[in-house]
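Undergrad: Could you look at this predicted model? Sequence included:
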Amino acid sequence: MKDVRLEPMTEEQYRPWRAEAETHFAQSVAATGRTVRDAERNAADTYARLLPDEFATPDHHFWYAYDGDRRVGFLWIKVTDDSAFVYNVSVEADLRRQGYGRAIMLAAERWCHENGLTRIGLHVFAHNTGARLLYEQLGFAETGRNMAKDLRPAS
């Protein structure tokens, strides 16, 4: 099994990460059936709302995950009371399906335990079947479900 260590991001690392993460979020939103323009607007609005003070937004934590000297992914969580919420976790594209997603999530759980947190939650897009399977294997349970119906005429 893979093992990773989490290294806090620096403010300098945060800036390019933020741009890339927002772009990826917009792509995930677009995959739900929204137009690219709407998805980009949604992503920009979401990130602005969640991170009004950018890197310095209170209770938000950003890490890069490493396997030895190799950066393998990242993790962003917010802590509220005794809970953590995973806003974003990702594995470098060329390293996916090698156990790093699981390793990053297990490192997140260890960090939560070490910091006295008793619950960890996240959102996963329905189309991301690989991530959904991983989270279920890690013991995450569905706590809600968003549904949508496209009302545009079929082309």
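TA: That came in fine, so what should we check first?

Undergrad: use CA for all of it now, contacts and neighbours both
TA: Will do.

Undergrad: can you pull out the strands in this protein?
TA: Along the chain, the segments classed as strands by DSSP state E run 5-8, 60-67, 70-80, 83-91, 119-122.

Undergrad: And here is the other one:
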Amino acid sequence: MTISLEHMTQLDYDNFYENSIYEYANEHIKSGNWKKEGAIARARKAFENLLPNGLATDGEYLFSIFNSNENIGYCWLHFSGDNNKSFIYDIHIDEKFRGEGLGEAAMLRIENYCKERKVQSIGLHVFGHNQRAVSLYNKMGFQVTNYRMEKVLDEG
């Protein structure tokens, strides 16, 4: 297994952009944050704000993830203005490659990429219902830094 990060091509970016908007909207729907109606438009607006210049947006690094020569997913990495912190906005391993340890290997490659750039910490967000990702991040040493909680009230 040889994991590498390659800057996205425009075609890869176009696929990432549409796929990520759809996934982001669905994650918000699953978590109960958003209603299905209007979720795609809301997600698209968020992406337009975060990536106003697409691949050329300052501080945003968009990678295709490869295992040897095979494209297995993508990662969107943000560096703060002082570059000592990074944030993973999105990481995705294609469904057919899951369960093979490639997600963990990709995270380690991202970690090394950040270390090479003298980054001191990596942050990320994970939806509470995504227990597979939560388990991986816990295993890799990520710490919970805050909680957002909600209680649905009965109408009675």
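TA: Great, that's in hand. Fair warning: this is a prediction, and the values are worked out from it, not measured in the lab.

Undergrad: can I get the strands of the first structure in CSV with distance to residue 148 of the first structure and mean neighbour count?
TA: As requested, those are exported to CSV (distance: least, Cα to Cα, whole Å; neighbours: other Cα atoms under 10 Å):
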stretch, distance to residue 148 of the first structure, mean neighbour count
strand 5-8, 36, 16
strand 60-67, 30, 21
strand 70-80, 27, 19
strand 83-91, 21, 19
strand 119-122, 20, 15
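
Undergrad: Turn those into CSV, including distance to residue 131 of the first structure.
TA: Converted to CSV, the strands of the first structure look like this (distance: least, Cα to Cα, whole Å):
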stretch, distance to residue 131 of the first structure
strand 5-8, 20
strand 60-67, 17
strand 70-80, 14
strand 83-91, 10
strand 119-122, 11
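
Undergrad: Residue 11 of the first structure - nearest residue in space that isn't next to it in sequence?
TA: residue 55 (6.2 Å; Cα to Cα, 6 or more residues apart in numbering).

Undergrad: my bad, should have said residue 9 of the first structure
TA: residue 63 (4.9 Å).

Undergrad: so the one you found makes contact with residue 11?
TA: No: using Cα atoms under 8 Å, residue 63 of the first structure is not in contact with residue 11, being 11.0 Å away.

Undergrad: still on that earlier bit, which one, of the strands of the first structure, ends up nearest to residue 35 of the first structure?
TA: Residue 35 of the first structure lies closest, by Cα to Cα, to one member of those: strand 83-91, at 21.8 Å.
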